[in-house]
Every structure is written in structure tokens, then in C-alpha cells.
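Participant: with the input below, show me the fold.
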Amino acid sequence: MEVVVGCYEQVAFGFSVHPSDEDDGLWKLEPTFTHHGHTASLTAVSVGTKYLATGSRDETIKLYDLTKRVEYGELQEHEGTITCLEFFGDHHLLSGAEDGNICLWGVKSWECVKTLHAHKGRVTSFSVHPSGKLALSVGSDKTLRTWNLMKGRSAFVKNIKQIADLVLWSPKGDFYIVSRNNQVDVYKVETASVVWTFSIPVRISSVRFITESIVGVCGDYEKIHLYDVQKQVCMCEFKAHDSRVKALHSSYWHGIHILLSASNDGYIKLWNIDLSHLEAVPVLLGEVNTTARLTCLTVHMSADAAQSLDSSSAKGRKRKKIKREEDVEHLEKMAVEMSEDCTAKTMPSQADAQVFSKCFKGQSKVKRKVKISSND
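Facilitator: Prediction:
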């Protein structure tokens, strides 16, 4: 497992994780690369099977080949800060920005195969459904939008009272959450309605599903909260850092549910989330001080580790796929009457009716390969 972070200092860092041979020993995080590829602070990072993508306030997306350890090129389609990035599968990268657009990139050709004119104002967050057929996005125009990625157009628009900062699907797609300021609304797909709302004392900076029901939440202070969205209860809160926590990520590795956290004072920490003792403070597995002001965090799993995870879940894959398809059909049919205090309406966009037909004509092709500074 390799942890990748971005920071205000315009640099992306990589750290390989090495479990301890001793039961009570801390895991080691050893530097693997450092790359100064942007001219402004990093705002988003995402990892696919082979590539790392980084977004910045300089309005560009940088691509890195993590196998060959070279800079692969850059994508220039947005106008404004890149606000969010997400790889889905081996074939697509989605990017959102302050220009209100969501771009869908083909990983093989690195062409912008579709531009979704998502919001009147910046795109604050988006999340792809596990089926790959739908996506949710939120923006500064106070809307929550459902996207049909198969047709490349808007399916539903829901007006909300406040600007939402984050939206996130659960791993199986049974739930999704919308965060606004210090509050989180939990939606259940089966009813397409808010089933629970909770809040923390400060503005939320990151939310991450650890399992289908367990969620980690952090904000503008040193604590992390763990919630069970099915039982609708806060299981635990604990002081994780000495400074505000900026980003969370989760992974299942070596038989352990791991929650990773990055703080404004430069620390990356790994926590052991014991599902049988969620009320207890998680055990710290390891930490490293990058000395940078961290802004974003992701994890790259090796091909062997990813294959192992795929094999371990193969038995339930067919059943989950069928359920996801049923959920997608359910969402597409509903009129999105999601809550009593919000107004929902269907607004198909004519501008988005062309199905993945707009190809990027600018600098989407690979132009150069630059060696990443190695710390091996």
C-alpha cells in the first residue's frame, strides 16, 4: 500500500506502508517519491490502477504513471481551481472545478469524452455510484444533482437550503451522504429520503465510509468521529492530531480496516478500526511527519493487493451487481422527493443530451514524460 498526499507547498508525496513484525510495533511509512509538478497548492488527488491524478489551484490536472514512476502529462480543460477528482475502474477519470463543469476523461486516450455542465458556480464534490452508471454532484448553486453516466445527462436536480460541501456513496450503494457546514444528512437509496442527520461542533472537512455502515468524519479541529449510520449512533470520537484534520481515507489491508488521516501540521496517521470494539479509541498503527501543510489524501494499492481483494470478494460480486442494478433502476424511476424541507424537480439538460460525443481538442494528449524525484 502506498499513501499519496498533496499540500499547500505545491508538492505531491508518496509513502510506502510496511507493517511491523512485532505485535506492538508501529508500522513504517517510508518515502517513495516527491514531485513538484504544480504552480499552486494541490486541491485533489486520486489514484487508479496505474495512474495518479493531482488537481490544483493552477487549473491543471497532472498525470503520473506509478508503475514507471514518470510524469505522464497534464490535462487542461477546466477554467478555475480543480475541486475534485475520481478514477472509476480502469477506464475513466472524472474531474470537477470552479467553472461548474464535470469532465469525463478516457484513460486510454486521455481525451475529454464528455463535459457535463453541472452547476451554476463551482462543483464542490461528486461521487460515482458503485455500478458506474450514476453519479451525484453538489455545487455552490445549492443543488444536488443526479447524473445518468450511461446517457451523459442530468437525471434529477434537488434544491437544498445550504451549499453542500461533500457528497459520497457508500461502498455498496445502499446509502449516500451529503455534508453541509457541520452537518451530515444520510440518505437511504431504498426510500430516497433522509433517514438520519447528525452534526459535529465544527465545519466538516472530510467524510469517509469505512464499511457500508461505519463512517469516519473529521473537521476543523483535532478530533475524528466514528458513526454507525444503520444504528444511527456515534460510536466513538477521539483526538487524532494536534492540528485540524484535513482529509480521511479508508482501506482494508492485511485483514485490517484502516482509517488514514492527514492533518494541517503535516502528519499522516494510520488507525486500526476494530469493528468489534468501535466504542474504543482506535489503535494507532503508524505515522509520519511530512512537515508540509497537507490538503488531500489517497491510497494506491499494488496490483497484487488489488487482485487479492478482488478474489476475496468474488463470491458475492454477482449478488451485489444485481442489487446495484436494482438500486439504479429504483433511483432513475423516483421523482426524488427526498425530504420535507427541500424541493425536488426533474431537469433534463439539452446541453448534456449528446452521449459522450464531445472530444477534447486541447492539451489532453501526453506531451512529456518526466522522472519523478525518487526517495528510494
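Participant: going forward, measure contacts between C-alpha atoms and count neighbours the same way
Facilitator: OK.
Participant: give me the distance between the spatially most central residue of the chain and residue 23.
Facilitator: Centroid-nearest residue in the chain, with C-alpha atoms, centre = their mean: residue 86, separated by 6.1 Å. Counting by C-alpha to C-alpha, to the nearest Å, the separation of residue 86 from residue 23 is 35 Å.
Participant: could you also give me the structure for this second sequence? I'd like to compare it with the first:
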Amino acid sequence: MSLIAGSYEKFLWGFKLKPQNTDPNSKTLTLIPLFSYPSHLSAITSVATAGPAAASGGSDDTIQLYDLSHATSVGSLNDHAATVTALSFFAPPNLSVPLNLVSGDADGTFCIYEADPFVLLKSLKPHRKAINDLSLHPSGKLALTVGKDECLAMINLVRGRRSFYCRLGKEASLVDFNGSGDKFYLATEEKVTVHEAEDAKLVCEMENPKRVLCAEPGENGLLFTGGEDRGITAWDTNTGKVAYHIEDAHSTRVKGIVVLKSSSGDVDNEDPYLVASGSSDGVIRVWDVRMAVKDNKPNPLAEANTKSRLTCLAGSSLKSFKQPQVGKRVQKEKHDAAKDGK
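Facilitator: Below you'll find the predicted structure:
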């Protein structure tokens, strides 16, 4: 498993989550530093990963690309004319590398890229003001965006155009589909709402004590949120109630949450469900969520201190770092998928 984090100090930090070798029976993990790049000319505002591919967006209006399998930078994209505020990869279940990258910026522009090679397919402007966040449907055929114009937009990625647009009444800072894509979540200040994806019908509302700054869907209808309350809350989105809470997970506000899933070659398949979090004081921690059910102040399984002001966090499963470069692997897997009629 790999984690990347962006910071105000222009640096991108990369880590690999591995078991400690001191005791084979121990479940203790460690975050091994992979790299730290001065990737942008100014603050990094968004990051995304999928398999060995990673991207970061900054207030220098650029997107930087990376190959995590070699821990190297592989180029940049310069199609935005404003701060890149949101990024997301689309990787089908039958591929270990992404097919597309989408991005949003502070000018309200939304870009769709092919991932191999990284070529701009379409640029459109679904919002009149800045795009705060975006989320890709698991099918890869549509995306949701929220912006400072207090509106929600749906983008048809097949046709490359906006297909739906509505006013929310309040500015939403976060939007995210659940794992199956039948529901989506909106975060507005302290409130998180759950909606049906088909007609945007409100399912339930969840009220956090303080402003929500990050959210990540988990399994079995769970949604993990973090923010100015410095804790991590797991919500049951079927009932709108708190499933469990990690109190004082960090000493400062939580700026990013990643739900990690075990895969062979990373950590033991019997390892628990893991959640990583990053805070504005530069600390990244990995938690065993089972312990949070028993104790609202569990000890983290792993911790790393970047000593920088983190702004965002992303992660993905990566079985081995001895892989072909991103472009060559994408070409091979696309060819194999087409040959099999997938």
C-alpha cells in the first residue's frame, strides 16, 4: 500500500506501508519513506492515486504526474489556467492502472484526460465559480462536481458535457460516491447529507460537531469523516448515526482520510481494515478501525511526521515496486482487455 501527501511547502511526500520485520507475529506496521519532491512552484492543493500512477495539483495551475512503481516524476499537464482544486483517476476493476484522469480548478473548468498517454480529451466549464470537489462514478461514465457557485453538476464523461445542474442553497465543499455508486455524499460546513444517485433524493443527514474537511467512503455503508474536531468519525449512512469515533486522532485538524484495503504483497491478508489520516501539523497515522469500536482513543498502528503543513492525502494498493513503467503497463493491459473482449 502506498500513500502520498501534499503540503503548503510545495513538497509531495510518498510512503509505503509495510509490516515491521522485528516480530513475525506482530501486527505492527511502519510507514517507509519513498520520496519527497518539491513538485510545484506553490502549495499543493490536491492529490490522487490509482495503482502505480499518481498525480498532484497545485496553486501553480499545473498537474504533476508520477510513477510510484519507480518513485519518479514522469511529467506535467498545463491545461488549467487556475489553481487545480480536485483530481481523480478512473481505473476499471479488470485493470491495475487507470484509464482516465479528471480534474477541476478554481476557474470552474473541468478537464478529462486519457491516462496513456496523458492527453487532454475534453475541457468544459460546468460551474461559474471554482470547483471545490469532484467524484467519479464507479462505472467511469459520469462525475459529480460541487462549486463555490453553491451548485451541484453532473458531467457525462462519455459525451464530454454537463448533463445536470442544480442549486444547493449552500456551498458544498465535498462530494463523493459510495463504493457501489447508488448513493453520493455532500459535505456542507458541519453537515453531511446522503443522497440517492438516481434522483438525488435525500436519504439522511449527519451533523458533525465542527466543520468537515475530508471524507472517504468505506465498506458496508460506512463513511469516514475528519476535520476541525481533530477526530475521525465512522458514520453508518443507512441510519445516519455514528458507528464509532476516534477521539483526538491528531493534535490539529484532519486534512485527509484514506481507506486502505489489504492486497497480497503489501501487508498480511489477515490484517484488519485500515484507515490512514493526515493532519495540518504534518503527521500521517494509520489506524486499525476494529480497535476504535472498543476504544475511542486507540493507538495508531503506524505514524510518520513530514514536518510540513499537509493539505491533502491519497493512497492505493501497489503489490510491487518492481513493475514496468506506467505507460507500458497501461498499453499491455489495454491490449489484453481488448483481446479478451472486455
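Participant: need the contact list for whichever residue in structure 1 pairs up with residue 218 of structure 2.
Facilitator: Under the alignment (TM-score structural alignment), residue 218 of structure 2 maps onto residue 210 of structure 1. Listed by C-alpha atoms under 8 Å, 6 or more residues apart in numbering, the contact partners of residue 210 of structure 1 are 216, 250, 251, 257, 258, 259.
Participant: quick one: what's aligned to the fifth one in structure 2?
Facilitator: Under the alignment (TM-score structural alignment), residue 258 of structure 1 maps onto residue 274 of structure 2.
Participant: residue contacts, that match?
Facilitator: Counted by C-alpha under 8 Å, 6+ apart, residue 274 of structure 2 has contacts 259, 260, 261, 286, 287, 288, 289.
Participant: so what's the second one up against?
Facilitator: I take that to be residue 260 of structure 2. Counting by C-alpha under 8 Å, 6+ apart, residue 260 of structure 2 has contacts 1, 273, 274, 275, 276, 315, 316, 317.
Participant: so which of the residues you listed is the most crowded?
Facilitator: residue 315 (25 neighbours; other C-alpha atoms under 10 Å).
Participant: that residue maps to what in structure 1?
Facilitator: Match for residue 315 of structure 2 (TM-score structural alignment): residue 299.
Participant: buried stuff in the helix or strand containing its match?
Facilitator: Counting by DSSP states H and E, the element that carries residue 299 of structure 1 is strand 294-300. By 16 or more other C-alpha atoms under 10 Å, the buried positions in strand 294-300 of structure 1 come out as 294, 295, 296, 297, 298, 299, 300.
Participant: same list, these, but as JSON lines with distance to residue 103 of structure 1 please.
Facilitator: Listed next are these as JSON lines, based on distance: C-alpha to C-alpha, whole Å:
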{"residue": "294", "distance to residue 103 of structure 1": "25"}
{"residue": "295", "distance to residue 103 of structure 1": "22"}
{"residue": "296", "distance to residue 103 of structure 1": "20"}
{"residue": "297", "distance to residue 103 of structure 1": "21"}
{"residue": "298", "distance to residue 103 of structure 1": "20"}
{"residue": "299", "distance to residue 103 of structure 1": "22"}
{"residue": "300", "distance to residue 103 of structure 1": "22"}
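Participant: nearest to residue 152 of structure 1, out of those: which one, please.
Facilitator: Among the buried residues of strand 294-300 of structure 1, residue 298 lies closest to residue 152 of structure 1 (C-alpha to C-alpha), at 26.8 Å.
Participant: surely that closest one meets residue 46?
Facilitator: Yes. Applying C-alpha atoms under 8 Å, one finds residue 298 of structure 1 in contact with residue 46, separated by 6.0 Å.
Participant: from the contacts of residue 210 of structure 1, which land in strands?
Facilitator: Using DSSP state E, 216, 250, 251, 257, 258, 259 are the members of those that sit in strands.
Participant: in structure 2, what range does stretch 97-110 of structure 1 match?
Facilitator: Against structure 2, stretch 97-110 of structure 1 falls on residues 105-118 (TM-score structural alignment).
Participant: where does residue 306 of structure 1 sit: helix, strand or coil?
Facilitator: helix (DSSP: H, G, I helix; E, B strand; the rest coil).
Participant: how many neighbours does it have?
Facilitator: 15.
Participant: check the gap between it and residue 50 of structure 1 for me.
Facilitator: Relative to residue 50 of structure 1, residue 306 of structure 1 is positioned 11 Å away (C-alpha to C-alpha).
Participant: save the ones in strands among the contacts of residue 210 of structure 1 as CSV, and put in distance to residue 32 of structure 1 too.
Facilitator: CSV is the format used below for those (distance: C-alpha to C-alpha, whole Å):
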residue, distance to residue 32 of structure 1
216, 27
250, 20
251, 19
257, 23
258, 20
259, 21
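Participant: of these, which is the nearest to residue 134 of structure 1?
Facilitator: Closest to residue 134 of structure 1, out of all of these and judged by C-alpha to C-alpha, is residue 250, at 22.1 Å.
Participant: excluding its backbone neighbours, what's nearest the closest one?
Facilitator: residue 259 (4.5 Å; C-alpha to C-alpha, 6 or more residues apart in numbering).
Participant: could you do residue 174 of structure 1 as well?
Facilitator: In space, residue 174 of structure 1 is closest to residue 189, 5.5 Å off (C-alpha to C-alpha, 6+ apart).
Participant: which residues does the one in structure 2 that sits across from the one you found in the alignment contact?
Facilitator: Aligned counterpart of residue 189 of structure 1 in structure 2: residue 197 (TM-score structural alignment). Counting by C-alpha under 8 Å, 6+ apart, residue 197 of structure 2 touches 181, 182, 183, 184.
Participant: likewise for residue 202 of structure 1?
Facilitator: Taking C-alpha under 8 Å, 6+ apart, we find residue 202 of structure 1 in contact with 181, 182, 219, 220, 221.
Participant: cool, thanks, talk later.
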